[in-house]
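[1] structure, please.
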Amino acid sequence: MRFLIIIPAHNEEENLPFTLDSLQQQSFKDFKTVIVNDGSTDKTPEVIRKYTETDSRFETVDLQKSAHQPGSKVVNAFKNGLKTQNKDEFDVICKFDADIILSENYLETVENAFKNNPEYGLVGGLLYIEKEGKWIYEGNSNKTHVRGPMKAYRKECFIQIGGLRETLGWDNIDSILLENLGWKEIVIPELQVKLIKVKGADYTIRPADYYGRYFYFLGLNRFLAYTASAKEAAKSKSVSFFFKIIKAYETCKTNNLELKISKEEQKTINNKRWKMLKKKWLKM
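    Predicted coordinates for the structure are as follows:
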C-alpha cells in the first residue's frame, strides 16, 4: 500500500523537525509527504526546505495565513495539500499534525491493519503528552477514537465520507459518517504517538463559545445540544457555564451559520448521538 501524508504547519519550526525525522525513520518507506506551510512567519519554510531538498518523498505547498479558527483552518490547509496530488496513486490518506513523533513501526503497523482487515476505514494510535519528564496517555478522548493529529484513512473510505469538512468537530464527524457507511474506526493502543504541543493552547476562543459552536457545527438538535452542554457544565461544576454554552449555540442558530454537513448527514449524526445517550445515560 502507498501512503499520502499531508501535514498542515503554521509556525512549527521547533516541532516540525521531530515529526519529519520520525517519518524518515519509519520501517515502512512507501509514502509521500506534503507539508502545507500555512503562512508561517518563523523559520518553518527553512525547516521544510531541508527535507524537500534531500528527500524526494517530501514536498511543500505555501499558503497565505488563514484565519485561526479551530477545525476549519487546519482542514483548509489539508485540502490545499491534497488537491496537489493524484489520489489514484495512493491507498491510504493521512492527516498528521506538525508536532507529533511517531514510533518507527507506525506506518508499517497501520498498513498491516488495513491489509488484514478490509473493513477498517480509519486507523491510528493513542496520543501521549510529556508530564514531569514522563510520557503519559493524554486522556482527552476515549480509546476507541482516532484523534485529529494522526488520522489514517483507507482511500475508499475517505472518498465515501466526502473527505474532511472545514468545520469545528470535523474529527468527530468523520467517525460517525464512516461508521454509518459500514467502515470501522480502529485505535491500536500499542502505537503511542507523542504530542509535543498541547492542543488548544493557542486558541483565542473561550471554552463556552467553543462548546456552543462545536455542538452547533456538529449538527446537534436542541435537545442533544442542551444535554451535551449540561454534561460539560457538570464537569466544571458551574451552572453559569451551561447557560454560556447554550447562548453560543443559540447565537449560531439565530445567525443560521452554514453547516458543512448535509441534512441527511445531520440526521445520521443526531441518531448516533441519541443512541450513545440512551446507552450511556438512560441504560437503554
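
[2] going forward, measure contacts between C-alpha atoms and count neighbours the same way
    OK.

[3] next, the residue most central in space within the chain: secondary structure please.
    For the chain, G148 is the residue whose C-alpha lies nearest the centre (Cα atoms, centre = their mean; 2.0 Å). Of the three states, G148 takes coil according to DSSP: H, G, I helix; E, B strand; the rest coil.

[4] ok, it touching A98?
    No: using Cα atoms under 8 Å, G148 makes no contact with A98, being 11.5 Å away.

[5] what about F243, helix or strand, and which?
    Assigned by DSSP states H and E, F243 belongs to helix 239-254.

[6] now find how far off-centre that helix is within its chain.
    25 Å (Cα atoms, centre = their mean, to the nearest Å).

[7] outside of the helix or strand following that helix itself, list whatever touches it.
    Using DSSP H and E, the helix or strand that follows helix 239-254 towards the C-terminus is helix 263-280. By Cα atoms under 8 Å, 6 or more residues apart in numbering, the surrounding residues in contact with helix 263-280 are I173, I176, L177, N180, L218, G219, L220, N221, L224, M284.

[8] in helix 263-280, what's buried?
    Residues of helix 263-280 classed as buried: E265, Q266, T268, I269, N270, R273, L277 (neighbour count, 16 or more other Cα atoms under 10 Å).

[9] using CSV, lay out these together with distance to K143.
    Output for the buried residues of helix 263-280, formatted as CSV (distance: Cα to Cα, whole Å):
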residue, distance to K143
E265, 24
Q266, 24
T268, 22
I269, 20
N270, 22
R273, 18
L277, 18
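
[10] quick one, strands of the stretch 1-150 of the chain?
    Taking DSSP state E, counting those that start in this stretch to define them, one finds strands in the stretch 1-150 of the chain at 3-9, 31-38, 58-63, 92-96, 100-101, 120-131, 134-137, 150-154.

[11] export those strands to a markdown table and tack on distance to F242?
    Formatted as a markdown table, the entries for these read as follows, by distance: least, Cα to Cα, whole Å:
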| stretch | distance to F242 |
| --- | --- |
| strand 3-9 | 33 |
| strand 31-38 | 35 |
| strand 58-63 | 38 |
| strand 92-96 | 33 |
| strand 100-101 | 33 |
| strand 120-131 | 29 |
| strand 134-137 | 28 |
| strand 150-154 | 31 |
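
[12] including mean neighbour count and distance to V47, could those go into TSV?
    Output for those, formatted as TSV (neighbours: other Cα atoms under 10 Å; distance: least, Cα to Cα, whole Å):
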stretch	mean neighbour count	distance to V47
strand 3-9	25	11
strand 31-38	23	10
strand 58-63	18	11
strand 92-96	24	17
strand 100-101	24	15
strand 120-131	22	23
strand 134-137	14	26
strand 150-154	23	21
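
[13] let's see this one next, to set against the first:
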Amino acid sequence: MGVLVNSKYAIISAVRNEAEIIKSTLNSVVHQELTPHKWVIVDDGSTDGTTQILKEYEREYSWIEVIEKNDRGHAKLGGGVVESFNVGLKEIDFRTIDYIVKLDGDLEFESDYFKSLISKFENNPKLGIASGLTYFKSSNNSLVKENAPLHYAIGPSKVYRVSCFKEINGLVQDLGWDVIDVIRAQSLGWETRNFPELKLLHLRPMSSKAGIMRGRFRNGLTDYLTGYHPLFLTARSIYRLFHYPYIFGGIMIFSGYVYGQIKVRKQLVTATEKKFIQKQQLKRLLGIKPVRK
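    Predicted structure coming up:
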C-alpha cells in the first residue's frame, strides 16, 4: 500500500544559531515529494543570522511559520528543545493532520524521505513512532552510521502518529524526552522503530552541539533518568569504548549514569515504565530481539 492521498503531516522544529547549516534542512523540506501541511519553526533566540534566513523561506512558502523567542543567552539542551517544540505545538490543529514531526535544523535528506516514512505508518497501523537513521561524514567523506537499536526512533527526526502522540501525553520537558516517549508508546502497545534505509545526513554528530564529551556524559545521565538497568548501562558503556570518541566516550557515559545515581536520584519514569524498559534491556542482553516486520 502506498501513501494515502489524504495523509497529512505537520513539522515542528526548534532551532538556535544554525545559520551555517539551516539552509540544508530548509531545502530538504521544501523539496519533499509529500509537502508538509504546515511547518512551524521556533527560533530560540538565534543571534547569528538564522532568523533572517528563516524569514526568507517564510515569505516564499505559505505553509512555513516562524516563531521568534527571546534570547535566553544560552542553549538549553534537552528540556529546552521540548519547551520550544511545545511553543510550536500550540500552532498545530490536530484535526487537520495524521502525523506530527519533530525535526532538528541540522539534517539533510532525500526528497522522498517523508513520503517513504509515512508509507511505513500506512502499512502498519500499530506503528506509533518512527524515524530514519542518521549518518555523518567522516574525515575521508564516507558516511558513518550513528548506531541506534532498531526499536528506537531517533531524536533528531521523529514522526508520531497523532493518536499515539496523544496517548503518551506529548513529550516530557527534560533530558531523556526522546527515550521516555518510546518507552511509553511501547508500554501502551505501540510499535516504535527506525528504518536505516531512510538516511538522514547529520551535519554535526549526535550529542555534539555542546561538545561530544559533554554529550556522552549527558547520554549517561539521561540513561539514569530514564531508568536504564545497571547491567545494560555497563554493557553500553563498554560498547562505546570502541567507538568515537574512543575510550573516553564510554567512560563519560558511565560517569553520567553514576552522577545521576549520586546527585539526582529522582528518575523521570514511573515504576511500571522502569520495570518495562529494564525487562526489555535484559532480553536484549540475552540476545532476545523483538520481531520486526
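
[14] picking that back up, out of the strands of the stretch 1-150 of the first structure, which gets nearest to S236 of the first structure?
    strand 134-137 (21.6 Å; Cα to Cα).

[15] and that closest one, how far from the second structure on average?
    Here strand 134-137 of the first structure, set against the second structure after superposition, deviates by a mean of 3.1 Å using mean Cα distance after the TM-score superposition for the first structure.

[16] right, so of the strands of the stretch 1-150 of the first structure, which gets closest to V193 of the first structure?
    Closest to V193 of the first structure of these is strand 120-131 (Cα to Cα; 4.9 Å).

[17] the closest one: average distance to aligned residues in the second structure?
    Relative to the second structure, strand 120-131 of the first structure is 1.5 Å off (mean Cα distance after the TM-score superposition for the first structure).

[18] so that strand matches what in the second structure?
    With TM-score structural alignment applied, strand 120-131 of the first structure matches the range 127-138 in the second structure.

[19] now that stretch, how far from the centre of its chain.
    Centre to centre, stretch against its chain (Cα atoms, centre = their mean), the figure for stretch 127-138 of the second structure is 8 Å.

[20] show residues contacting that stretch.
    Here stretch 127-138 of the second structure makes contact (Cα under 8 Å, 6+ apart) with 117, 120-121, 143-146, 148, 152-154, 157-161, 163-165, 182, 185, 190-205.

[21] just stretch 168-181 of the second structure next, same as before
    Residues outside stretch 168-181 of the second structure that contact it (Cα under 8 Å, 6+ apart): 77-83, 152, 154-155, 184-185, 222-223, 225-226, 269.

[22] are any of these buried, and which?
    Applying 16+ other Cα under 10 Å to the contacts of stretch 168-181 of the second structure, the neighbour count classes 78-83, 152, 154-155, 184-185, 222-223, 225-226, 269 as buried.

[23] please flag which of these sit within helices.
    Among these, the residues falling in helices (DSSP state H) are G79, G80, V81, V82, E83, R184, A185, T222, D223, L225.

[24] and the residues you listed, which two are the farthest apart?
    Largest pairwise distance in those, by Cα to Cα, is 22.1 Å, between G80 and A185.

[25] how many neighbours does the counterpart of E53 of the first structure in the second structure have?
    Aligned by TM-score structural alignment, E53 of the first structure pairs with R59 of the second structure. Applying other Cα atoms under 10 Å, we find 12 residues neighbouring R59 of the second structure.

[26] check I53 of the second structure too.
    When neighbours are defined as other Cα under 10 Å, I53 of the second structure has 14 of them.

[27] isn't it right up against A19?
    Yes: counting by Cα under 8 Å, A19 is a contact partner of I53 of the second structure at 7.3 Å.

[28] and the aligned partner of R2 of the first structure in the second structure, how many neighbours?
    Using TM-score structural alignment, the equivalent of R2 of the first structure in the second structure is K8. Number of residues near K8 of the second structure (other Cα under 10 Å) recorded here: 18.

[29] pretty sure K8 of the second structure contacts F94?
    No: contact criterion Cα under 8 Å: K8 of the second structure and F94 do not qualify, at 10.2 Å.

[30] out of the contacts of stretch 127-138 of the second structure, which are buried?
    For the contacts of stretch 127-138 of the second structure, a burial check counting by 16+ other Cα under 10 Å picks out 117, 120-121, 145, 152-154, 157-161, 164-165, 182, 185, 190-196, 198-203, 205.

[31] what residue of the first structure matches up with K274 of the second structure?
    When the first structure is aligned by TM-score structural alignment, the residue opposite K274 of the second structure is Q266.

[32] ignore what I typed, I meant F114 of the second structure.
    Alignment note (TM-score structural alignment): F114 of the second structure maps to L107 of the first structure.

[33] how about L168 of the first structure: what's its closest non-neighbour residue?
    Distances taken as Cα to Cα, 6 or more residues apart in numbering place G71 nearest to L168 of the first structure, at 4.4 Å, with adjacent residues excluded.

[34] aligned to the one you found, what sits in the second structure?
    Under the alignment (TM-score structural alignment), G71 of the first structure pairs with G78 of the second structure.

[35] which ones are touching that match?
    Taking Cα under 8 Å, 6+ apart as the contact definition, G78 of the second structure lies against Q173, D174, L175, G176, W177.

[36] ok, and the residues you listed in the first structure?
    Among the contacts of G78 of the second structure, the contacts conserved in the first structure (both residues aligned by TM-score structural alignment, their matches' Cα atoms under 8 Å) are Q173, D174, L175, G176, W177.

[37] these into JSON lines, with extra columns for secondary structure and neighbour count?
    As requested, those are exported to JSON lines (DSSP: H, G, I helix; E, B strand; the rest coil; neighbours: other Cα atoms under 10 Å):
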{"residue": "Q173", "secondary structure": "coil", "neighbour count": "16"}
{"residue": "D174", "secondary structure": "coil", "neighbour count": "18"}
{"residue": "L175", "secondary structure": "coil", "neighbour count": "22"}
{"residue": "G176", "secondary structure": "coil", "neighbour count": "24"}
{"residue": "W177", "secondary structure": "helix", "neighbour count": "22"}
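
[38] so which of the residues you listed comes closest to K263 of the second structure?
    Set against K263 of the second structure, the nearest of these by Cα to Cα is L175 (15.1 Å).

[39] from R265 of the second structure, how far out is the closest one?
    In this view, L175 of the second structure and R265 of the second structure are 14 Å apart by Cα to Cα, to the nearest Å.
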